[in-house]
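[1] Attaching a predicted model along with its sequence, questions to come.
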Amino acid sequence: MKIAVLGNGIFGSAMASYLSKKRHEVVFDMIDNSEIIFVCSTSNLVLSSLLKLQKEMTNQKIIICSKGFAEEGKLISEVLKGNFKNEIFFLYGPTLAEELEKGVPSSMVLAGGNGKEEIKKQIESKNLRVELSDDVIGVEISATLKNVMALFIGIAQGAGYGQNTAAFVFTKAVQEVKNIGLALGGKVETFLGLTCVGDLFLSSRNRLFGIELGKGRKLDEISSETGHTPAGIFDLKNAQRMVKKLDIKAPIIESLYKIVFENCPVRDTIKEIISN
């Protein structure tokens, strides 16, 4: 099968390598008569990446792997709705790019409507287990907020708290994602699965960045040293706007915003969450 991959960054390259080992023909950043399109670009470029190639599209299935908010702080599904007649699916889960490429056993969730069973047959292997879900909003919200929550989990770790506090913060992060997801129509079981609990378990770049913030270092200092600013920082403002619009309590998002953008002391902020 011919598969197009949009976005040749770390994850896009790893996914292309994996699919090639499955004996699929892979092309980058073009349609070229492909049957499936994997979108692995940064989340704020998903719509523009697809629009550039829209004239070449026919009935290809589109699989979104990008995590985070889209343009204007909207969900990816929101900005794609109405722009494409193609069937759209979301493929997320606790899958580090380097481990996927090396063939380390991994699992992901494919969410969408009709046709996902056939896609599963094409991409699943002995090293990649694919679960199916019809809870698109729950899966998408989990992936969208994952980077934000990973930052806060890292901050608690970097601040020197023990495992008791780490477990508390991790649990509260899962609960907060669940509450937001349920408010938007997600299913509770989704937030106990791979795309929420599973993905938050990973030691991602966002968590590592959070560890440095937890040590008391400034955002600009860490970004300058590492050469990048993680997606969770960009997603944080959008996450705060989302919870305000939904009018629900989100203490981790609110506390993280204070730490990152208002220079509130880390330990005072974490103590406030624990006491409440």
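    Done, it's in. What you see is a predicted model, and the numbers here were worked out from it, not measured in a lab.

[2] CA atoms for contacts and neighbours, from now on please.
    Fine.

[3] Which single helix of the chain contains the most residues?
    helix 136-158 (DSSP state H).

[4] what's downstream of that helix, the next helix or strand?
    helix 163-183 (DSSP states H and E).

[5] list the helices and strands that following helix packs on?
    Under the contact definition 3 or more C-alpha pairs under 8 Å, 6 or more residues apart in numbering; DSSP states H and E, helix 163-183 sits against helix 136-158, helix 251-262.

[6] Pull the number of nearby residues for the closest residue to Lys178 other than its chain neighbours.
    Ranked by C-alpha to C-alpha, 6 or more residues apart in numbering and with sequence neighbours excluded, the top spatial neighbour of Lys178 is Phe191, at 5.6 Å. Neighbourhood size, Phe191 [other C-alpha atoms under 10 Å]: 24.

[7] Correct me if wrong: Phe191 contacts Glu176.
    No. Using C-alpha atoms under 8 Å as the test, Phe191 is too far from Glu176 to be in contact (9.9 Å).

[8] also this one, for the comparison:
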Amino acid sequence: MNAKIGILGGGSWGTALAMLLAQKEYEVHIWVRNESQAEEISVKRTNAKYLPGISIPKNINVSTIIKDVVKDSEIILLAVPTNSIREILESIGDAVVSGQIIVNVAKGIEMRSMKMISEIVTEYYPDNGFAVLSGPSHAEEVSREIPTTVVSASRSKEVAELVQDVFSSPAFRVYTNPDVLGVELGGALKNIIALGAGISDGLGYGDNTKAALMTRGIYEMSKLGVALGAEADTFSGLSGIGDLIVTCTSMHSRNRRAGILIGKGYTMAQAVEEIGMVVEGIKTTEAAYNLSKSLGIEMPITKEIYNVLYNGADVRNSVQKLMSREKKHEMEIVASLKSW
């Protein structure tokens, strides 16, 4: 038996990664809040709400006592929604000890502080190794061992490579990257564009519209990322354009599905209720919009999605505003340096 790994969160992604690690014979423990969910996983070996039709291996343990899962774990995997991260870290308290590595797989920006998860974790555990695991990776497919590639990002080469080794499998290829901020932002911001892609689908628009949203969306993502200190090249990688493609095109994506409902006339609240799980892109839209305003960065797609979600703007009017904006050069930086 390999080392113990503690997974905090029994949603679709936490469960899928638990299955991957259990297959590699790690000692896997999952923490869940709900007693009934813990009983379902323990007895029925299913997690029907989050991964219907999947059988959970018997060598995956489950508990509702979070400190028991954290204790003696070589890696502590954070697989809870972004805006629950701080609460989870506070509940762990001093159960985390030196040498334990914290890995985050959530994708978002904390609303109240506008901080990335790496920054929040550093507040609580500045001396522990940290990595983020991100990329185009639907839990539904990972649980079925469909070939997937992701990136392990850490400021420590040793930590990035350790996480790479732990999670790599014949169906799950892991690359490394030192740009933690860029990888985190790519995973968070693409959910905004996925909402837009879903809205486009809900309105009955076609491939042309979605291609435009995705292409201009990755530009917005990289523009905000670079302003915050990320590397532009990261947004051309797995956690940027890769994650954007999969989230904007798949029905596994909660963000796209929520967008489809909004495009069909649902309110934001109605769409979230219908999805039945956290839609990270909704809060990320507000966070990114506020960041863009504070930094003086133009992000027109984000702005219009924000107006639809939070100001009740008509979706067709928002599309018209985007289409009728002032004419621009496609590559604004290039245009500022060169002339015809």
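    Here it is on my side, so go on. Just so you know, these numbers come straight off a predicted model, no measurement behind them.

[9] tm score of chain vs chain?
    Taking TM-score structural alignment, normalised by the length of the first structure as the basis, the two superposed chains have a TM-score of 0.95; 276 aligned residues with a C-alpha RMSD of 1.6 Å.

[10] ok, back up a step: what's the most buried one of the helices and strands packed on helix 163-183 of the first structure?
    helix 136-158 (a mean of 27; mean count of other C-alpha atoms under 10 Å).

[11] so how far does it sit from its counterpart in the second structure?
    After superposition onto the second structure, the mean distance of helix 136-158 of the first structure to its aligned counterpart is 1.2 Å, using mean C-alpha distance after the TM-score superposition for the first structure.

[12] Tell me the residues of the second structure aligned with that helix.
    Mapping helix 136-158 of the first structure onto the second structure (TM-score structural alignment) gives residues 180-202.

[13] can you give me how far the matching stretch is from the chain middle?
    9 Å (C-alpha atoms, centre = their mean, to the nearest Å).

[14] Now the most centrally placed residue in the second structure: which helix or strand?
    Centroid check for the second structure by C-alpha atoms, centre = their mean gives Lys107 as the closest residue, at 2.5 Å. Counting by DSSP H and E, there is no helix or strand that carries Lys107 of the second structure.

[15] hang on, the earlier thing: need the counterpart of the residue nearest to Lys178 of the first structure in the second structure.
    Checking TM-score structural alignment: Phe191 of the first structure goes with Phe235.

[16] Is that match in contact with Ile218, as I believe?
    Yes. Between Phe235 of the second structure and Ile218 there is a contact under C-alpha under 8 Å: 7.2 Å.

[17] shared neighbours of these two, anything?
    Counting by C-alpha atoms under 8 Å, 6 or more residues apart in numbering, the residues touching both Phe235 of the second structure and Ile218 are Ile241.

[18] Helices of the stretch 51-200 of the second structure, residue ranges please.
    Under the criterion DSSP state H, counting those that start in this stretch, helices of the stretch 51-200 of the second structure are mapped to 66-70, 85-92, 117-124, 139-142, 157-167, 180-203.

[19] Ok, which of these comes nearest His29 of the second structure?
    His29 of the second structure lies closest, by C-alpha to C-alpha, to one member of the helices of the stretch 51-200 of the second structure: helix 66-70, at 5.9 Å.

[20] Show me what the closest one is packed against.
    strand 4-8, strand 27-31, helix 85-92.

[21] Report the inter-axis angle for the first one versus helix 85-92.
    With axes from the mean of the first three to the mean of the last three C-alpha atoms, to 10 degrees as the criterion, the two stretches strand 4-8 of the second structure and helix 85-92 enclose an angle of 130 degrees.
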